[in-house]
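[1] Give me the fold of what follows.
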Amino acid sequence: MLANQRRSQILEDIRRTGAVRVSSLVESLGVSDMTVRRDLELLAQEGLVVKVHGGALLPGGRSAEEPGFAAKSGRQNAEKRAIAAEAAKLVEPGMAIGLSGGTTTWTFARRLRDVPGITVVTNSVQVADLFSHQPRPDQTVVLTGGIRTPSEALVGPFAVAAIRSVNLDIMFMGVHGMDVRNGFTTPNLVEAETDRAFVDASRRFVVLADHTKFGVLGISTIASLEAADILVTDSGLAAENQAALRERVGDLVVVEVNPAEHTDTAEYDVPADPPDRPE
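    Purely as a prediction, here's the structure:
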């Protein structure tokens, strides 16, 4: 394989999985550690990747950078819908469930509007708004108070106090990133505290995260990988990353993504981010 072909393959792997490790590239490409590191250095100089200890990530993944709700809504939509369809199988009538903020949980919430007798506790403005458009008398939606983040989640002491007053059968959480060493992370320090309260309030902890979240690192850890009873992700996740997760999470569920089955974008139109609020 020529050098340019090798670097193209490395770049394709990073774009597909979100991150790569030097050791994995050495094995898959059949070249030396030095060659891989030199390739990553050249790709980093071109601004195509960001080098980290032991590997490389896609650029733009700053640990404290928090995209808005609408910005995230255009990413991996087919994957989010496939994950949502699978996760909905875990919800039964009469359950009390928690839903964190984010576009993945918002997509998942659409699957729950016809489930009778559930109580939904959420700190997501968008999730609560979704249920309010088609209210059912046999469903209860509890929206925590708190300070709104760019991701349209309510966080802080008011949110934490509300969450600590409930007992949930299952908590469904979207995350900014997941990493073998650092677990599930978020770019918002206060949101991490609110998410940890959700984990503590639930009997089962389920994470919904597409393959691009692997290797992404937020500034604050919500929970270790081992804390997740179930992690639902998609088949875009590289085999070696699936293996690493299977060793740590309670149950890894990998769903196949068929974009042809998820082409009805009108139903999933996401509200735009609100205008900037005065300080």
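[2] make it CA atoms for all contacts and neighbour counts henceforth
    Fine.
[3] Quick one: the helices in the stretch 101-250 of the chain, in order.
    103-110, 125-133, 157-163, 189-201, 239-246 (DSSP state H, counting those that start in this stretch).
[4] Could you identify which of these is most buried?
    helix 103-110 (a mean of 24; mean count of other Cα atoms under 10 Å).
[5] what sits up against it?
    69, 72-73, 80-81, 83-85, 87-88, 99, 126-127, 130, 172-174, 208-209, 268 (Cα atoms under 8 Å, 6 or more residues apart in numbering).
[6] Second input sequence below; structure requested for side-by-side comparison:
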Amino acid sequence: MLGTVLAHQRQELILDAVRVHGGARVADLVDRLGVSEMTVRRDIAELSRQGLLARVHGGAAALGRSSEEPGFAAKSTLRTAAKEAVARAALRFADAGASVALSAGTTTAAVAAQLRSVPELTVVTNSPRVADVLHEPGSGRTVVLTGGVRTPSDALVGPVAHAGLAGLHVDVLFLGVHGLDPRAGLTTPNLLEAETNRALMACAARVVVVADASKLGVVGLASFAPLDAVDVLVTDDGLAPEDRTVLAEHVGDLVVATTSPPQDPEDHL
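    Down below sits the predicted model:
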């Protein structure tokens, strides 16, 4: 009986982690629960059998309809440290005086905050929140906001957005995604956003996808590009080593940002 209770408690903790973060890695659950990897995988398999979560490569993910689109406010409280680390690492791909595009999303909003330190940028975005972050009279930045229909994630999408992007050519696009998967590629739960993301990619000389590790294995309703269309993927060190290997085989360049600052200055060397 004691073993049954303990298993139930473990599984409740796993479900809690998945509900809060949208997913959980086996390695993190091993550390949190103080049990073996085999035990965690067995618990995940049981919870998946009960239809309470989805088994994914390296862990578990929350069940959800592929068309379910979380709002910006809900996503903005999740994995904030990882998103900030990704944003800092992505900054190297924006040079002074460059033209950049940013899609909508909480990670691209974090990138926008970092871009405030880069002088003389011309910015194109379909995100009112990104535009608000970067709009600053006298800064030397030019911010162009597309029109369009607003989604729950605060993206402006649809024909008006596409018309605003037509004929534009930017040096780099910072692209946020709902999910990425080796087979499904880059995905979103919103069909109109999928089309707008394709339009953003079409106008960029370089595509830099910014996505924290929890996005791996998440598949939304619509695929809008394969992984090999990604020039650079910037993610965080929550990504399991085996997942890094898989992604590195598909994208042009994989950058893994360190979430926690190094303890020793020599770590920078």
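[7] how big's the offset between whichever strand or helix holds residue 70 of the first structure and the second structure?
    Secondary structure assigned from DSSP states H and E places residue 70 of the first structure in helix 69-73. Taking mean Cα distance after the TM-score superposition for the first structure, the mean distance separating helix 69-73 of the first structure from the aligned residues in the second structure is 0.5 Å.
[8] Where in the second structure does that helix align, residue-wise?
    Mapped onto the second structure using TM-score structural alignment, helix 69-73 of the first structure covers residues 72-76.
[9] can you pull the contacts of the most centrally placed residue in the second structure?
    Centroid check for the second structure by Cα atoms, centre = their mean gives residue 211 as the closest residue, at 2.6 Å. Each residue near residue 211 of the second structure by Cα under 8 Å, 6+ apart is listed here: 83, 86, 107, 176-177, 233-236.
[10] mind running it again at 6 Å?
    By Cα atoms under 6 Å, 6 or more residues apart in numbering, the contact set of residue 211 of the second structure is residue 235.
[11] What does it correspond to in the first structure?
    By TM-score structural alignment, residue 211 of the second structure lines up with residue 209.
[12] for residue 96 of the second structure, same thing?
    Aligned partner of residue 96 of the second structure by TM-score structural alignment: residue 93.
[13] Over to residue 230 of the second structure?
    Checking TM-score structural alignment: residue 230 of the second structure goes with residue 228.
[14] What is the burial count for its match?
    Residue 228 of the first structure sits with 22 neighbouring residues when counted by other Cα atoms under 10 Å.
[15] Quick one: map residue 249 of the second structure onto the first structure.
    For residue 249 of the second structure, the residue aligned by TM-score structural alignment is residue 247.
[16] One more: residue 86 of the second structure?
    Under TM-score structural alignment, residue 86 of the second structure pairs with residue 83 in the first structure.
[17] quick one: that match from residue 209 of the first structure, how far?
    8 Å (Cα to Cα, to the nearest Å).
[18] Let me see the contact set for residue 183 of the first structure.
    223-225.
[19] swap in residue 186 of the second structure?
    Neighbouring residues of residue 186 of the second structure by Cα under 6 Å, 6+ apart: 180, 223-225.
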